[in-house]
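Undergrad: Give me a 3D structure for the following:
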Amino acid sequence: MAPQKRGGVRKDVFAAESWYLKSLDAGDSWAELNLAMLYVEGARSFSADQLQDAIAILNVHAERGDGYALMTLGRAYAEGGGVATDPEKALSYFREAVQGQPMAAHTALGNYFYDGKGGAVDYDLAFEHFSVAAELGSTMSQNNVGWMYQNGLSVERDYEKAVSYYRSAIDGNFAGAFSALGILYREGWGVPRDYTEANRLFKEASERGDLSGKANAAWMMIHGLGMPENRTEGLALLEETATLDDHDGTYYLAVLLEEGEIVALDLNQAKALYRIAAEKGNLLAKAALKRLAK
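TA: Below is the predicted model of the structure:
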């Protein structure tokens, strides 16, 4: 699934911190809020004291109805960024943010219900919110609506609609949509099967930092689909993406382990990797676990 997860420590986070601190010293009225948002969004990179101060600043701005502060607090309570996770508070902040930040808030609400943050997955509400955000121009939500049409979640499976939504997200340069459309070309779902086009899309996704694109390119390389077969390089690339917690890379590696293809057959390790991929939302991994449980 497309929801974006926060990464680890990045040098540009600290560069942004330095810039905002200079802006704050220069009297920039927005710098305080931007700095607080940076601390919470990059919670793994900063100290507990910095996060505590940031949450206090965000609360002040949220009480004034600032949409950015409300969205940041919602994400913090949904994911545990500087505060203990609290799904009910997250939901409240996202709903309050709809008026000021409708596109971002509906996207967040879609992710909230898709992931079952409140305790139960609700694909109907997820689709409803993603659809609103997609109409407002959210490329992430366009991608997610495409995903739901592709997999028949809340709606009847419709590959042609999935293709349309993925193309809209690609027009907005959303990296994950390149991978998603590449899979449709590889499988011939909603479009004629075209390995060359699939590989081009996976390459575009990889160049934009999408690990799923890299994992799918590795799968194509291992099996010689639209390119010369190169199992050694393909496996190394696949293992790299799995190590970086990409759910597609983890799933594909599990398939190889289950089938004893390229690597030694290891059903227990395959199951372990399927579980990891399933926890990250990979539907094929969930199906594999059900199959192996019989």
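
Undergrad: Going by C-alpha atoms from here, please, whenever you check contacts or count neighbours.
TA: Fine.

Undergrad: what's S141 in contact with, if anything?
TA: For S141, the contacting residues are 107, 130-131, 133-134, by Cα atoms under 8 Å, 6 or more residues apart in numbering.

Undergrad: mind redoing it with 6 Å?
TA: Residues near S141 by Cα atoms under 6 Å, 6 or more residues apart in numbering: 107, 130, 133-134.

Undergrad: and of those, the nearest to F94?
TA: For those, the closest approach to F94 (Cα to Cα) belongs to T107, at 9.4 Å.

Undergrad: Nearest spatial neighbour of T196, chain-adjacent residues omitted?
TA: Of all residues not flanking T196 in the chain, G226 sits nearest, at 5.4 Å (Cα to Cα, 6 or more residues apart in numbering).

Undergrad: you'd agree that neighbour is up against E197?
TA: No - between G226 and E197 there is no contact under Cα atoms under 6 Å: 8.8 Å.

Undergrad: please give me the structure for this one as well, since I'd like to look at both together:
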Amino acid sequence: MPSSFSNIISRSKSVFSKFGGKKATEDVGLGASCFKRGNQYLFGRQGHPIAEKLAIAQFQKSASLGYHAAEAVLGFCYEFGMGVETDFVRSEEYYLQAAKHGEGLAMARLAFLRKYGRPNVKIDRAEAEEWTERIKHQPAAIQWIMDAASLDHHAAAQYALGVCYHDGISVEKDEMTAFRWYKASADQGNPRGQGILGYCYGEGFGVTKDEIEAMRWYRLAAKQGETVAIYNIGYCYEDGIGVEKNPTEAVKWYALSAEQGNAFAQNSLGYCYEDGIGITQDLMKATYWYKLSAEQGYPWAECNLGYCYQNGIGMPKDDTLGAFYYRKAALQGHARAQHNLGFCCQNGIGVTKDEKEAVKWYKRSAERGNIFAYHSLGYCYQNGIGVEVNEQEAVFWYFLSAEENHAPGQLSLGYCYRNGIGVPKNEKEAVKWFKRSAEHGNALAQNSLGFCFEEGIGIDKDTTRAVYWYHKSAKQNNPWAQCNLGFCYANGIGVEKDNVKAVVWYRRAAAQNHARALDKLALHTQEGLGVEKDPVAAFELFKQAAESDHLSAQFHLANCFEKGLGCPLDLTLATRWFERAALAGCRNSHERLRLLIVRECLLSPGISTEEDLIYGGLIIGHSAPAA
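TA: Purely as a prediction, here's the structure:
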């Protein structure tokens, strides 16, 4: 009995499977038939009239029967407004559903949408790369697009096929072939074809560069409401590409595109508001547009928004949100965000400090050619931050950065040559890199080059040139250069001696708490050189510099206490400051301390000679005679 029951159940399952399988096969067959008919109506094949709405009905029926190729084509129709109103959100939904079942057309278009976005379709460049990889070197995956473009001469398909050759989706990248398909689409009046053709002419992509022609195509596309073309017109006005540069006109076009939801334009409009380009600066509006763009996943906007949060631009400062947005952009492969996230990890800004994690992000950024990351990696290898110290590796990264005309990289490479870090010491080579960095406006390099000219390090001594470079650096508010320039004026080095000008530059550096400048300014104030004599003010300046561990200032402060210059006489404090400076290597302080102790102790009962002081251990720097 149990056995018979089991057989009945088994036969029932078999019959169910048989008829279920038959039903599924019939549905697939009907779905394929509807799909074929839909293509006939869409393109007017095999004598059928072009009837896009009838095509949509057939594709929808096919999709409802589980025919996934129809879902992919419905996505295409909604993306390009074929038989339906353009709807990027519906398009994305169909593409995703079809892509889950391996439809190449859907994956090809998702690779595009995730890379470039469309209003209300989120950009995710990491995902774009994944879709591209899944159909890499598989031309059959985009056969539907190829047939529609070449056999049916359909403008939207021609544009889409151009994109495949442009970005290497399913086929090898080929600029000339991409251009040919873009041109075919544009010549039929397709707005997206016209817009991308403008890009080709503007960039010289697959065709001779022609900026005037680029603007012509952009305008044709913009007249049809193509938001990317509208954005590109703004870009051309901002940079003067094919038109006279006009920032105000650029903002007008950016705003027009941004208000229609274009993420690129929203970011650019934010940038214009942030820097006051073509419009009154408004930091709150800048962050408003950055946020809208970032919400659509545009990595540049995410990076910019992170920067605004990190620096309190247009919003309250928030290091955590700054690092959050850097990470979002970094995960999409945005090189600058990767570097900035590395910097956050290195210094514990908005994230837990993790130097190894910092190096990881610097390396990712460097792999994408970011020159800031080259320099940061060099610094990490030089100083053992997140990696073992490796001076040769540091020089390698500094050199890469320097060769790309990154001024900080050139400066760091110059320091390596000057000090023999990772390379043989070579002062002439150091000067070469200091000069390149200085000519790019780096204030630290300008000061270093000035010092080389002043001292004749790696170059013929030339105090006039020294002053020239000190002045360049000082005008950028570099306190070392300001102090050096003050010293030149105070001593007539490369310029006519002028204590008034010396004081001016010392004051500028002192305002930045530069210890050497504070000490020099104090000396001038104490003696009344270029400024009214004021011992009290001088004493306060000496004290400020001495507390910053400046040896010369410690000596001068001790002198003030010993002699009551600008302060009450206090030999205990004088002794303390002379001793502090002496222990740090100041010979003058050592001698003054010795004399001060001798003078004071000779007045003490029971001590009458220096020999007594030596045996008593009260004079530093001497040893008692051997027994």
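
Undergrad: What is the resulting TM-score of the chain superposition?
TA: TM-score for the superposed chains, counting by TM-score structural alignment, normalised by the length of structure 1: 0.76, backed by 275 aligned residues with a Cα RMSD of 3.8 Å.

Undergrad: which one of the contacts of S141 of structure 1 has the most neighbours?
TA: Ranked by the number of neighbours (other Cα atoms under 10 Å), those place F130 first, at 31 neighbours.

Undergrad: Aligned counterpart of it in structure 2, please.
TA: Taking TM-score structural alignment, the alignment pairs F130 of structure 1 with Y254 from structure 2.

Undergrad: Next, the contact list for that match, please.
TA: By Cα under 6 Å, 6+ apart, the neighbours of Y254 of structure 2 are 231, 234, 265, 269.

Undergrad: Show me the contacts of S141 of structure 1 that map onto helices.
TA: Secondary structure from DSSP state H places 107, 130, 133-134 of the contacts of S141 of structure 1 in helices.

Undergrad: can those residues go into TSV with extra columns for distance to Y166 of structure 1?
TA: TSV is the format used below for these (distance: Cα to Cα, whole Å):
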residue	distance to Y166 of structure 1
T107	16
F130	13
A133	14
A134	11
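
Undergrad: So for I145 of structure 2, what's the nearest residue that isn't a sequence neighbour?
TA: A157 is the one closest to I145 of structure 2 (Cα to Cα, 6+ apart), at 5.4 Å.

Undergrad: Surely that neighbour and W144 touch.
TA: No - look at A157 of structure 2 against W144 with Cα under 6 Å: they stay out of range, at 8.7 Å.

Undergrad: For the two, indicate the residue with more neighbours.
TA: Ranked by neighbour count (other Cα under 10 Å), A157 of structure 2 and W144 place A157 first, with 24 against 17.

Undergrad: how close does the more buried one sit to A148 of structure 2?
TA: Distance, A157 of structure 2 to A148 of structure 2, using Cα to Cα, to the nearest Å: 6 Å.

Undergrad: Check the burial of K353 of structure 2 by counting its neighbours.
TA: For K353 of structure 2, using other Cα under 10 Å, the count is 16.

Undergrad: Please apply the same query to L289 of structure 1.
TA: 17.

Undergrad: doesn't Y149 make contact with D158 of structure 1?
TA: Yes - using Cα under 6 Å, D158 of structure 1 is in contact with Y149, at 5.2 Å.

Undergrad: Just want to know which of those two has more residues nearby.
TA: Y149 (21 against 17).

Undergrad: just to revisit the earlier point, what lines up with the residue nearest to T196 of structure 1 in structure 2?
TA: G226 of structure 1 maps onto G350 in structure 2, by TM-score structural alignment.

Undergrad: list the contacts for its match?
TA: 319-320, 323.

Undergrad: Which of those residues are retained in structure 1?
TA: Among the contacts of G350 of structure 2, the ones still in contact in structure 1 (both residues aligned by TM-score structural alignment, their matches' Cα atoms under 6 Å) are 319-320.

Undergrad: Now, of the contacts of G350 of structure 2, which are buried?
TA: 319-320, 323 (16 or more other Cα atoms under 10 Å).

Undergrad: ok, so of those, who is nearest A214 of structure 2?
TA: Taking Cα to Cα as the measure, A214 of structure 2 sits nearest to A323 out of those, at 38.2 Å.

Undergrad: Not counting residues beside it along the chain, what's closest to that closest one?
TA: Going by Cα to Cα, 6+ apart, A323 of structure 2 has G350 as its nearest residue, at 5.6 Å.

Undergrad: Am I right that that neighbour is in a helix?
TA: No - under DSSP: H, G, I helix; E, B strand; the rest coil, G350 of structure 2 sits outside any helix and is assigned coil.

Undergrad: residue ranges for the helices of the stretch 101-250 of structure 2, please.
TA: Taking DSSP state H, counting those that start in this stretch, the helices of the stretch 101-250 of structure 2 run over residues 104-116, 125-134, 143-150, 155-167, 175-187, 191-203, 211-223, 227-239, 247-258.

Undergrad: So which residues make contact with the second one?
TA: Which is helix 125-134 of structure 2. So helix 125-134 of structure 2 is contacted by 107, 111, 114-115, 169, 332 (Cα under 6 Å, 6+ apart).

Undergrad: Looking at the residues you listed, which one is closest to E393 of structure 2?
TA: Nearest to E393 of structure 2 among the contacts of helix 125-134 of structure 2, counting by Cα to Cα, is Q332 at 27.6 Å.

Undergrad: Pull out the buried positions in the helix or strand harbouring N268 of structure 1.
TA: Element membership for N268 of structure 1, per DSSP states H and E: helix 267-279. Under the neighbour-count criterion of 16+ other Cα under 10 Å, helix 267-279 of structure 1 has 267, 270-271, 273-278 buried.
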